[in-house]
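Participant: next come a sequence and a model predicted from it.
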Amino acid sequence: MITDLVEKVFHLSSRKTNIKTEIIAGFTTFVTLSYIIFVNPTILSQAGIPKEAAIGATIYSTIIATLLMGLWANLPIAVAPGMGLNAFFTYTVVIGMGLSWETALGAVFISGIFFFILSVTNIRKAIFMGIPAVLRTSIAVGIGLFIALIGFKNAGIIVENKDTLVSFGHLLSPEVLVATLGLFITAALISKGTKGAILIGILLTTLLSIIFGIAKAPSSISNIISFSIPNVSDTFLKMNLLGAIHYGILGIIFTFSIVELFDNMGTLIGLTTKGKIIDKDGNIPNLNKALVSDSVGTMISAIFGTSTVTSYIESAAGIAEGGRTGLSALVVALCFGLAVVFTPLIGIVPALATSPALIMVGTLMFTEIHRIDFSDLTESFPAFMTIILMPLSFSIANGIAAGFISYVSLKVLTGRFKEINFISLIIAIAFLINFILRLH
């Protein structure tokens, strides 16, 4: 009876898989992805969001969004608050622009509505396909560098210097030594293909932090396991919609939308291709349902109090184990539900313990740079501007804006008008207007 129901919902046989394989795949994805429970609240807490609420928002939004992707779109893809999107939320919007986290959440919610409209009308797919491949790639690479810089900063490896802007920190301090050792351990585990390498790296770095007196060891079982769920009352429905609209659609909402658009569509294409889930014509099954699920998940993430959710590339680990249907996504959601009881353990993890994870995520994102054609300066220069200005201006938005503006400008100045499509032109103009408005 249960087997027949599972088959009816997830169509296992048509995708040449079975229940056991899907369960193993789902657990593998969870282990690979679970570091987000530690990392996301750490980043959001720097925006002023209470950490307990951030933990709860991270877990609850992941559960709901992943269930939508699994049960409705029937895809083996986990959905959680995105790395890069959380960095943009905290470091660019809240810290950089000086907005409150409530206003930033308002922008996230409105971008979710925007995504929903674009998804049900198929415009979202058309926009993604109309943006130059070089800019799609360079945005991913630039976000990788930006995330890595945050990791180095949190570890104390890179510090502020009034003469040179930045420099090395005290390399022999306990914090830097522990973070550096954790980084090399994490890199070695990833190199060996260890399942859950990033999570293991965070836990080992936390253990080293306790040994060296940087963090406090749990004094009782209640510091590790809790039988009460995280309280999100401090963030639930606290988004400031009017504040976000007042600040300007062309600002944070537009940039949230662009970053999420590339991040999610690129991940969906890559994962379904890797798992050979696409049909003979190269189309992703239930693509519209997947995009709608993502847009609804984005609105839910704002309601609970976290930055935008997105499809996670770590789902590739589960797909490599044979995951082909939404059943594996259901398993991921169930695992995140069980993780609720371990939320006190998250409070023990110091910021430096998540630094190796940030740096390694940045490293993995940076590998996409090989897709850029450096022999054509009209392609490589916009890519360079996108990549370098994200970390140097400490703003993902500035990097994306510089990329589009320089791409269109250089193509025009070199007489290669035909290579500029309508989508790129509109985005470049929108970013230029946004820059001008910000000057006033």
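Facilitator: Nice, thanks for sending it over.
Participant: rest of the way, CA atoms for contacts and neighbours
Facilitator: Will do.
Participant: and residue 13, how many neighbours does it have?
Facilitator: For residue 13, the neighbour count with other CA atoms under 10 Å is 11.
Participant: one more structure, for comparison:
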Amino acid sequence: MLDNYFDYKKHKTDFKTEVIAGVTTFLTMAYIMFLNPVILADGGFDFGGVFTATALAAAIACFIAAFYAKTWPVGLAPGMGINAFIAYGVCLGMKYTPAEALGAVLVAGVVFLIISLTPLRAWLINSIPKSLKLGIGAGIGLFLAIIGFQLMGLTSDDPVVLVKLGDLSNPLTLLGAAAFISMIVMEKMKIKGNIIIGIVAFSIIAWLGGWANFNGVVSSPPPMTHLMTFDLGAALSASMVTVIFTLFFIDFFDTAGTLTSVANVAGKVGSDGKIKDIDKAMLSDSVSTVAGAMMGTSTVTTYVESAAGVKAGGRTGMTSLVIGLLFLLCLFFSPLATSLPKEIDAAALIYISTLFLRNITDIEWDDAAEAGPAVLAMIAMPFTYSISNGIALAFVSYAAIRIFTGKFGSTSPAIWVIAILSLISFYVS
């Protein structure tokens, strides 16, 4: 039955290959099961509730992709970067409650869903300059890095210089640093699942050394504390506009970029340059975000780690189905999640930040008008501790540069709309 539905022969694959591909992709993205609850808990969310919501949201999202976008061998789960924006920017920074933040995630998902069904999707993808997309992606990476440094204890606050070197005599900080190095070494050795292996291996050392508590491995899933608790009242207020736009922007363009990368590896780019069935993949992503918000977690998105499964031979939604089933199994490992020291979890954040930064080589560095706003996005996000500020400043500066260099007429209307909304956001937030 699966053979007929996914049409293995047409896609030059088979059941065994698809299963191996699914396991491969899962191992590269399983870290989200541990990191997402840790990050959102810092913003006031219930750790156990987020753990269960993460597993279920990821599983449902993968099932949607498997059976609707069935030619896409991708994994979906709550996205890194967006969860940090929710926790540290929206909840801690702007003082919104988890329910109000989930309301914003839901609205942003609905906006994404509507745009995915209209010609606006292609127009938006083609309207935003590549340099801004790359700069914003790198900025999110640096934002994750500074959070990772703080969680690991590599940095601490200082009233004079703002940030200084942390306490390097702390055994957990040293283990976190060693975990980061191990992840790099394992990647160099092409070991699949390097992030999750690094986290678990050095957590075991922490448990054996008596520096962290081991709470067990298996139990029944924690209750879904945030199920259907979203608050739309605040989400529809003027002060939330910048938050919703940021959530939409990150999810929309991250998904588009990820699908493009996966399509190149999977051979889904046609001779005309168009990507086959990208509309179904983006629609699956947007529906998954709405479902994730209802279950009580941050924005669900398509993972670029899906390329690992594609390289392992995955070519159909059967790969996504396997990933979803493995996320369901994670429901029973909440004690293990609570046993992992945050300093070692932080190693994964810092490692992931390096992945976000890799594409800055593609910025047009010889063109200051393109590179300048991209760099501004990069440095504004960690220094203002806000992804939305980085995006806003990048678009405002880009628009201003276009005006003063005589490029007003050749600039996409999308730039002016986003720049104006960004200026307004500074005054209503």
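Facilitator: Done, it's in. Here the structure is a predicted model, which is why all the values come from computation and not from measurement.
Participant: what TM-score do we get after superposing?
Facilitator: Once superposed, chain against chain, the TM-score is 0.97 (TM-score structural alignment, normalised by the length of the second structure); 428 aligned residues with a CA RMSD of 1.3 Å.
Participant: centroid-nearest residue for the first structure?
Facilitator: residue 82 (1.9 Å; CA atoms, centre = their mean).
Participant: residues contacting it?
Facilitator: 307-312 (CA atoms under 8 Å, 6 or more residues apart in numbering).
Participant: mind redoing it with 6 Å?
Facilitator: Contact analysis of residue 82 of the first structure by CA atoms under 6 Å, 6 or more residues apart in numbering lists 309-310.
Participant: aligned to it, what sits in the second structure?
Facilitator: In the second structure, the residue matched to residue 82 of the first structure (TM-score structural alignment) is residue 79.
Participant: would you confirm that residue 303 of the first structure contacts residue 238?
Facilitator: No. Counting by CA atoms under 6 Å, residue 303 of the first structure does not reach residue 238; the two are 7.2 Å apart.
Participant: of those two, who's got more company?
Facilitator: residue 303 (22 against 17).
Participant: so that one sits in a helix?
Facilitator: Yes. Residue 303 of the first structure: assigned to a helix according to DSSP: H, G, I helix; E, B strand; the rest coil.
Participant: what sits closest to it if chain neighbours are left out?
Facilitator: residue 237 (4.8 Å; CA to CA, 6 or more residues apart in numbering).
Participant: sec struct for that neighbour, please.
Facilitator: coil.
Participant: what about residue 194 of the second structure, neighbour count?
Facilitator: 24.
Participant: would you mind measuring from it to residue 172 of the second structure?
Facilitator: The gap separating residue 194 of the second structure from residue 172 of the second structure is 19 Å, by CA to CA, to the nearest Å.
Participant: name the helix or strand for residue 359 of the first structure, please.
Facilitator: Using DSSP states H and E, residue 359 of the first structure falls within helix 351-366.
Participant: what's the answer for residue 310 of the first structure, then?
Facilitator: Going by DSSP H and E, residue 310 of the first structure is in strand 309-311.
Participant: pull up the aligned stretch in the second structure for that strand.
Facilitator: Under TM-score structural alignment, the match for strand 309-311 of the first structure is residues 300-302.
Participant: have a look at how far, on average, that stretch is from the first structure.
Facilitator: Stretch 300-302 of the second structure, aligned to the first structure and superposed, deviates on average by 0.3 Å (mean CA distance after the TM-score superposition for the first structure).
Participant: contacts for that stretch?
Facilitator: Taking CA under 6 Å, 6+ apart as the rule, stretch 300-302 of the second structure contacts 75-79, 255, 285, 289.
Participant: quick one: which of these sit in strands?
Facilitator: When those are checked against strands (DSSP state E), the matches are 76-78.
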